[in-house]
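Novice: 3D model of this:
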Amino acid sequence: MGIFKDVESNVRSYCRGIPAIFTSAKGSEMTDENGTVYLDFLAGAGTLNYGHNNPILKKALVEYIENDGVTHGLDFHTEAKAAFLHAFNDIILQPRGMDHAVMFPGPTGTNAVEAALKIARKVTGRHTIVSFTNGFHGMSLGALATTGNQHHRGGAGVQLGGVFRLPYEGYMEGMDSLTYFEKLLGDPSSGLDHPAAVIVEIVQGEGGLNAATDQWLVRLESICRKHDILLIADDIQAGCGRTGTFFSFEPSGIEPDIITLSKSLSGYGLPFALTLIRRELDQFEPGEHNGTFRGNNLAFVTAKVALETYWADMDFAHEVQAKAKHLRARLTEMAEDTPLFLKGRGLMSGLSCPNGEIASAITKECFAQGMIIETSGPNDEVVKCLAPLTTTMEQLNKGLDILAAAITKQNLKASESA
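Specialist: As a prediction, the model looks like this:
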């Protein structure tokens, strides 16, 4: 471990709670240097929806590399990019009636968000972005301005402006944030400048698995349409099937103007992000927003195969939905007669604890028993299950048994409070 302490920056974080040196990974398991095998219920913070070293994706990737396929291509036209675009258009966009331009903003989710904010401001000529409490949208300055977490915001070193924050659904009991939003928009003395866009996560992954209802999302979209405000759906963690449909917003029927995707988009853990822009909003001039690594052709290859393998029909989505139903039923059982309660949606669900200390104790015990699982929320109080979507039911139950035992070990009583 000495090399990491001696050479790596102090900013490292996940490794502090998971003190192991990993040497290999396959499917839903990771193996450390001592040969200990761990169930992975973190999956690269939602980046490995199809598991580690997925054999179908790996085969396509290795063949591409062995044939000297283009690795880095700026935004050149390449065969790999064309194949991905065909698959994404045919399998994802067209069946959903989506006429969005596909923009490659750079390798990460925060790149996708920066592009979304920039195009919204350019098109509308306005500067204010509305975001929500507990939202997380990235660590670069524009995306960080829309992020709620003070720990992350505190690292900026500059004032973060241009954002007006609203309470997310359920943030405060009895608080109707959308009625408040409409009131502000209709009052010339409210102090809210007419927004360019609203950015929202359908499920707030890092914010504690807060999940918006379909009714709330439909109403939010209606307000945006009424007041000529663009709607940005941040689907970086909740997308690519994590909640049971490719886009997390599909069950609500809303049609976002701009959508951000990353994390599991490549299917293999390779850096890859998209900003989807409604066609008439695609008003960047050539090169007006660019980046050296926006043409990761290796990611194009694996993303194409992931789409063809898992999303060409509804079978995989139905499997995910069945596993999610089972996961949430088991979590509900674990919460009985305890102060814990269920949060999230789909295979992006977890348990909220009275405080971060209890959540941390649970995840540490899980690691001691052979499972990697992490926390989220403003006080790290939510134990979050992010197992790969390809996790078998046997593995899912094994992990849930470990989690249940870790919770039992805390000897929690229903009357306990934070």
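Novice: going forward, measure contacts and count neighbours with C-alpha atoms only.
Specialist: Will do.
Novice: How about the contacts made by the residue most central in space within the chain?
Specialist: The chain has Q237 as the residue nearest its centroid, 0.9 Å off, counting by C-alpha atoms, centre = their mean. Residues in contact with Q237 (C-alpha atoms under 8 Å, 6 or more residues apart in numbering) are A45, G46, T47, G205, L261, S262, K263, S264.
Novice: helix, strand or coil for it?
Specialist: At Q237 the chain is in coil, as set by DSSP: H, G, I helix; E, B strand; the rest coil.
Novice: where's it relative to K58, distance?
Specialist: 22 Å (C-alpha to C-alpha, to the nearest Å).
Novice: How about P271?
Specialist: From P271 to K58 the distance is 15 Å (C-alpha to C-alpha).
Novice: Over to L281?
Specialist: Taking C-alpha to C-alpha, one finds L281 at 36 Å from K58.
Novice: Next, the structure of the following sequence, for comparison with the previous one:
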Amino acid sequence: MNTADTNIFDSLESQVRSYSVGWPAIFDTAKGSWIRDENGKEYLDFFAGAGALNYGHNNPVLKEALVEYIMRDGITHGLDMSTVAKRDFLETFKAKILDPRGLDYKVQFPGPTGTNTVESALKLARKVTGRTSIINFTNAFHGMTLGALSVTGNSMKRAGAGIPLVHATPMPFDNYFDGVTEDFHWFERVLDDSGSGLNRPAAVIVETVQGEGGVNVARPEWIRALAELCSRREILLIVDDVQMGCGRTGPFFSFEEAGITPDIVTLSKSIGGYGMPMALTLFKPELDIWEPGEHNGTFRGNNPSFVTSRVAMEHYWSDDTLEKETLRKGERIAKAFTDLSEKFDGVSTRGRGLVRGLVFDDAAKAGKVCKLAFDNGLLAETSGPSDEVVKLLPPLTITNEELDHGLGILADATATVS
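Specialist: Presented below is the predicted three-dimensional model:
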């Protein structure tokens, strides 16, 4: 890559960009689990579009359906008009995802991104309950628009708002106190205490696995206890499955393992199938009190996304093969990371399914590992409040050979910095 090639990025693009700083290459093509720069260098992708590419880059099954749809002049932009592509998507989503899991949800198309669906979920919860306060959790990440940012924990991202972020109260996420069991007694106590200063909340919003927060995994019993508390106190439970849904943890929804039914679920990223922008807000039918147009957006009806999402569900979610493979591959990473944590001091691991973290007591080492990995042809990012975690989000379709290749690169990088 020559200097002239990078000048347009440096001179014209905002400094707000981040991934291009850590991965200084000009990427050109991608297929499956691999992405290539304009000079032909290949990188194994353990990032997968921050979880937007669960089915890999340019998945041939999805690409064929998309190209066919475009070539026959299928509708691209449809706002919330009824289209054949939307009808086919909804029928497939009901048949392949909702009905087999016994879920009765209305589907809202709030806009194309994760923060859009979080905003709509918060607005709906407040409209339904007539309350304003939201309970969120330490180290949570829910998006970058103001409502979603108000329930996000990261201080740097919150500071970017430029105004006070209000009407949200953080509570400790599972294991926040390093092994002390949180049974919600304090939460329950302040709900009942008129002197606590806690406004009665409209909703609780939670990730079952906090990806950006450092691959923090909530135990199923903790999630169940939270759901039960919300039910007893008539507080709506919102599960943010933007990054952990669509099979990332094994089941299609990350909350399935806990056996709960949230009141509201947010989905984006891989729900579009092909890396195409799309988001859904799911909620119980009795909560559907929106007035027409009360929450809308120009790009909420992205019909090509309906096409690729439908085909992804038909191809990957007609049986449990992908779920089982995801869990098996996740254990493969867990074993490799456990071996590293036993071999090197100050290293540990956590995760579920195909979201895994290698945690460094010395936070700077995580960044060094990711840089060495990039130099050796692997994309992986850091997460956590101090960027102390090497976070893996490989495509669910990755092969065993590719997985082992990438884990070998990470093992060598960890040995170098440890």
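Novice: follow-up on the earlier one: looking at P271 and K58 of structure 1, which one has more neighbours?
Specialist: The residue with more neighbours, out of P271 of structure 1 and K58, is P271; 21 against 17, by other C-alpha atoms under 10 Å.
Novice: Trace the more buried one over to structure 2, please.
Specialist: The equivalent of P271 of structure 1 in structure 2 is P277 (alignment by TM-score structural alignment).
Novice: Would you check that that match makes contact with N302?
Specialist: Yes. With contact defined as C-alpha atoms under 8 Å, P277 of structure 2 and N302 form a contacting pair (7.4 Å).
Novice: got a list of contacts for stretch 279-287 of structure 1?
Specialist: D99, H100, A101, I119, K122, V123.
Novice: For stretch 153-165 of structure 2, which outside residues touch it?
Specialist: Applying C-alpha under 8 Å, 6+ apart, the set of residues contacting stretch 153-165 of structure 2 is 137-141, 144, 146, 149-150, 152, 170, 213, 385.
Novice: wait, which of the residues you listed is closest to D192 of structure 2?
Specialist: Of all these, P170 has the smallest distance to D192 of structure 2: 17.1 Å, by C-alpha to C-alpha.
Novice: Wait, a helix at L331 of structure 1?
Specialist: Yes. Checked against three-state DSSP, L331 of structure 1 lies within a helix.
Novice: Just give me the match in structure 2 for it.
Specialist: Using TM-score structural alignment, L331 of structure 1 lines up with F337 in structure 2.
Novice: Could you do F84 of structure 1 as well?
Specialist: So F84 of structure 1 corresponds to F89, using TM-score structural alignment.
Novice: From N303 of structure 2, how far out is that match?
Specialist: 9 Å.
Novice: Who has more neighbours out of the two?
Specialist: Applying other C-alpha under 10 Å to F89 of structure 2 and N303 shows that N303 carries more neighbours, namely 26 against 21.
Novice: List the contacts of the equivalent of the more buried one over in structure 1.
Specialist: Mapped onto structure 1 by TM-score structural alignment, N303 of structure 2 lines up with N297. By C-alpha under 8 Å, 6+ apart, N297 of structure 1 lies in contact with V70, T71, H72, G73, T78, A80, K81.
Novice: same thing but at 10 Å, please
Specialist: 61, 64, 69-75, 78-81, 84, 270, 272, 303 (C-alpha atoms under 10 Å, 6 or more residues apart in numbering).
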